[in-house]
Each structure stands twice: as structure tokens, then as C-alpha cells.
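J.: based on what follows, work out the 3D shape:
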Amino acid sequence: MIHIQPFTFNPFSENTYVLHDDTGEAIIIDPGCYEKAELDKLTTYIENNQLRPVKIVNTHAHIDHVLGVEAVKRKYQIPFYLHQLEEPVLKAVKSYASNYGFAQFSEPEIDVHLHEGDSVNFGKSTLKVLFVPGHAPGHIAFVNDAQRFVIGGDVLFRQSIGRTDLPGGNMNTLLSSIRTQLFVLPDDYTVYAGHMEPTTIGFEKKNNPFLR
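T.: Sure thing, here's the model as predicted:
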């Protein structure tokens, strides 16, 4: 069974997720921890639960989702996974990080590129990779059918969607991604988003004002 532990980090209130199963192996999705206290909170949870992180996996590379990647890589000596189209998005972060108060941002090296249809494995568990661009050009999401959930990043929120006014964003592309990749999932699938509280596919089909 996969256990999902959310953390909300940095001034953007970004959701970082630690996923682990009963083997103790864990993955860290979108580590946004920048301050030492945030990193300590993440690592304390990992240590208290005797987890063994094996990889960092990102939905996309906007600043709020990558602030902690390099620190987590150094701490656990584990690889960083990202879609290839997000590489220029990641490289751009250092050019504007100081404008947002993150002068100590350190750009991580991408170790493995993820693509549509790939699997992310840890312990006895598997997540399927979906390509869901629109908020960011190489945005991906992670689906587990056994437990019926999606780690969706900044694509679909509770009664909202990801912004599309950033470089590489496109409203029509985002709406298409949601309709063709997420809304084809059963209504009871839980969506763990990059911001705000979780929602479900069924709730958003009925109530999301951007998708009626």
C-alpha cells in the first residue's frame, strides 16, 4: 500500500509529497523546501518513519516546485527525474529566483528524463506517467490505478486549474490535457494537486467552472 504524506512549503504554499510503501522505499515529488526548517521537517518525517528515499520525481520545473531539489539530492544522494521539455524551464529559474527572495537557489542536474507512458517504481509500487502540458510545456502527472489517485501538480485544482500566463503556458492545451488525460479516469480517483487541498475527478467534472 502506498502512503501519501503531503507537506506545504515556501511562500507559494506548494505541496510536496512523500510517497512510500511497506518496503520503506520512498520517492519525493516536487520538493519545494527552501528554508532549513522546511528541509528539516521533510527529513525528520523520513527518518522517523525509517524510509529510504530512492528518487526525486517532479511534475514540472517552476520555481516553487524545485526549490528543494538540490538539497534533497545532496542529502540522500538520489537521482532527479523530470520531463525533457522542462529542462529550459528549470534552467530559467536561477535567472529570476533572487527576484522572489530565493538568492541561494541552487540548480539541480537532471539525471533521468521521463516520458508519457513511463513508469516510476519504488518498493513494490508503480506510478504511471501522463503527459499533461498547458501549465508548463513538459508537465507530467503520476497515476496509481490500484489505489485510484493522481499526483497532478499544477494542472487541476479544486474548482480551478493551473495558470497559463507563464512562459510555455497555453489555456487550450491545458484544458485539452485535463479532458483527455484526467477526465477519462473514473470519478472516484483522488487528485493530489500542487497547491490547495485534494479533490476528485468526479467533483471537478461537476463543479469546476473552467471545464463545464
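
J.: contacts and neighbour counts: CA atoms only from here.
T.: Noted.

J.: got the contact list for residue 123?
T.: Going by C-alpha atoms under 8 Å, 6 or more residues apart in numbering, residue 123 touches 20-26.

J.: from those residues, which ones fall inside strands?
T.: 20, 25-26 (DSSP state E).

J.: to compare against the first, here's another:
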Amino acid sequence: MITSFVFSPFQENTYVLTDPSGETIVVDPGCYTQAEKEQLKEFLKPLNVKAILLTHAHLDHIFGVAYLKRHYDVPVYMHKLDLPILADFEMRCKMWGIPGAESFEAEKFLEEGDVFTFGQTQLEVLHVPGHAPGHIVFVSHENEMIIGGDCLFRRSIGRTDLPMGDHDTLINSIKTKLFSLPDHYTVYPGHMEPTTIGEEKQFNPFLRQ
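T.: Next up, the predicted model:
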């Protein structure tokens, strides 16, 4: 089961994935205000939270990580190529005038081809750089869905004007990695509404041949 929350002024999508066993992971906890953090914690109360997974380390996707780690004492997984972005978290929050940001450390690292398992659920890891150097996505073939972070949106793509972003790399990543997946797979992005691989192949103006 997948449940989504929209958090912070950045309107970031946080996803909670729950296995039938009750084992649960939180992907990109972007809860920023105390009310948002408590809303997420209340939802997680009956569940067995096992891990926090990050598609990438941009600040709007990690506001709530330190808070969740304190309450659940679970590891944080990410790609090691985003460690420089994570290291700049507090500095970038100050640049944006965002108070109260709490830094944290990632204990575990995921790479292309890894399979993350919780309960009976398996997520294949794809490395999809361009928006961020260590951007990864999580593919559930059983549920025919992709937790896509900020690489592919409905009729759009992730921005590449941020530090360490690269437009050509992102386009290549999407075409070679995401577009190799079946057209009917649902993409749950880091912002805005879900889409499908087939829809974006046909209608995305950034990606049409």
C-alpha cells in the first residue's frame, strides 16, 4: 500500500509504503512544520517503521528525516554520490531563509541494481542522475509502480539548474532507465500528481523524440 502526503511550501510528496506484514518505509520525508511532523507520526503509529529511503538529498525531501530518526531509530538509505548535497543541507537552508533545519547522517547506501526488501515487498534501485548526482528511484515490479523523486514529472522533468545538476545527463537517464520500464507503470513523483511511463513517452515535451 502506498500513502502520500504533501508537505512544506515546496509542495513535496512524501510517500509511506506499507507491506501486508505491517513493515513500513518512509520515502523522502519532507515534513517541515511541527504540525506536519506530528501528522506523519500519527499515521505511522500502528505501523512497524523499518527505514527511511531518500531518492536524493535536496532540502525539501529531507526536512523530516532527523525527526523521524529520533522517534523510530531507523537507518537512512541514500546514494553516496549525494553526500556532498547532504553535507550542505544546513547552509542551503540558511541561504533560503529556512529556520530550524536539523542535519543527520545516512548510515546505508544504495546503488544501481540493489533490491531493498521490507516484509515481502521488493524495490529495485535505479540510479537516475541529472537532477542530482546520486538521484535514485525505487521500482516495485509487483505493484507496477515507481517512486520517482524529482527526475520525471507529468509533462515535465526535474530542474537541472541547481548545483551538480546536468540537463543532458537527466534526459539520458530518463530515456535509458525509466523509459525501459513498461508503459503502464505508475510514476509517483516528488512533486505534483502521479503519471505513467507511457503518458510521458507520448506527451512530455522535454522527452518526445
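
J.: got a TM-score for the two of them?
T.: The TM-score (TM-score structural alignment, normalised by the length of structure 2) is 0.98; 208 aligned residues with a C-alpha RMSD of 0.8 Å.

J.: please pick the buried ones from the contacts of residue 123 of structure 1.
T.: 20-21, 24-26 (16 or more other C-alpha atoms under 10 Å).

J.: the longest helix seen in structure 1: what's the following helix or strand?
T.: Looking across structure 1 with DSSP state H, the single longest helix is helix 36-48. Remark: after helix 36-48 of structure 1, the chain's next helix or strand is strand 52-57, criterion DSSP states H and E.

J.: which residues in structure 2 does that following strand match up with?
T.: Alignment of strand 52-57 of structure 1 against structure 2: residues 48-53, by TM-score structural alignment.

J.: off-centre distance for that stretch?
T.: 13 Å (C-alpha atoms, centre = their mean, to the nearest Å).

J.: how far apart are it and its match in structure 1?
T.: By mean C-alpha distance after the TM-score superposition for structure 1, the fitted stretch 48-53 of structure 2 averages 0.4 Å away from its aligned residues in structure 1.

J.: list the buried residues for that stretch?
T.: Buried residues in stretch 48-53 of structure 2, counted by 16+ other C-alpha under 10 Å: 49-53.

J.: what's the answer for stretch 144-152 of structure 2, then?
T.: Neighbour-count burial for stretch 144-152 of structure 2, with 16+ other C-alpha under 10 Å as criterion, is recorded at 145-152.

J.: excluding its backbone neighbours, what's nearest the residue nearest to the spatial centre of structure 2?
T.: Note on structure 2: the residue nearest the mean C-alpha position is residue 55, at 3.4 Å, using C-alpha atoms, centre = their mean. Nearest residue to residue 55 of structure 2, sequence neighbours excluded (C-alpha to C-alpha, 6 or more residues apart in numbering): residue 136, at 4.9 Å.

J.: how near is that neighbour to residue 117 of structure 2?
T.: Distance of residue 136 of structure 2 to residue 117 of structure 2, computed by C-alpha to C-alpha, to the nearest Å: 16 Å.

J.: and these two? Which one has more around it.
T.: Each of residue 136 of structure 2 and residue 117 has its neighbours counted (other C-alpha atoms under 10 Å); residue 136 has more, 28 against 12.

J.: what residues are up against the residue mapped onto the more buried one from structure 1?
T.: Under the alignment (TM-score structural alignment), residue 136 of structure 2 pairs with residue 140 in structure 1. Shown in contact with residue 140 of structure 1 (C-alpha under 8 Å, 6+ apart): 58-60, 83, 116, 129-133, 152-153.

J.: same check on residue 139 of structure 1?
T.: 59-60, 83, 86, 131-133, 153.

J.: on that earlier part again, got the angle between the longest helix of structure 1 and strand 52-57?
T.: 130 degrees (axes from the mean of the first three to the mean of the last three C-alpha atoms, to 10 degrees).
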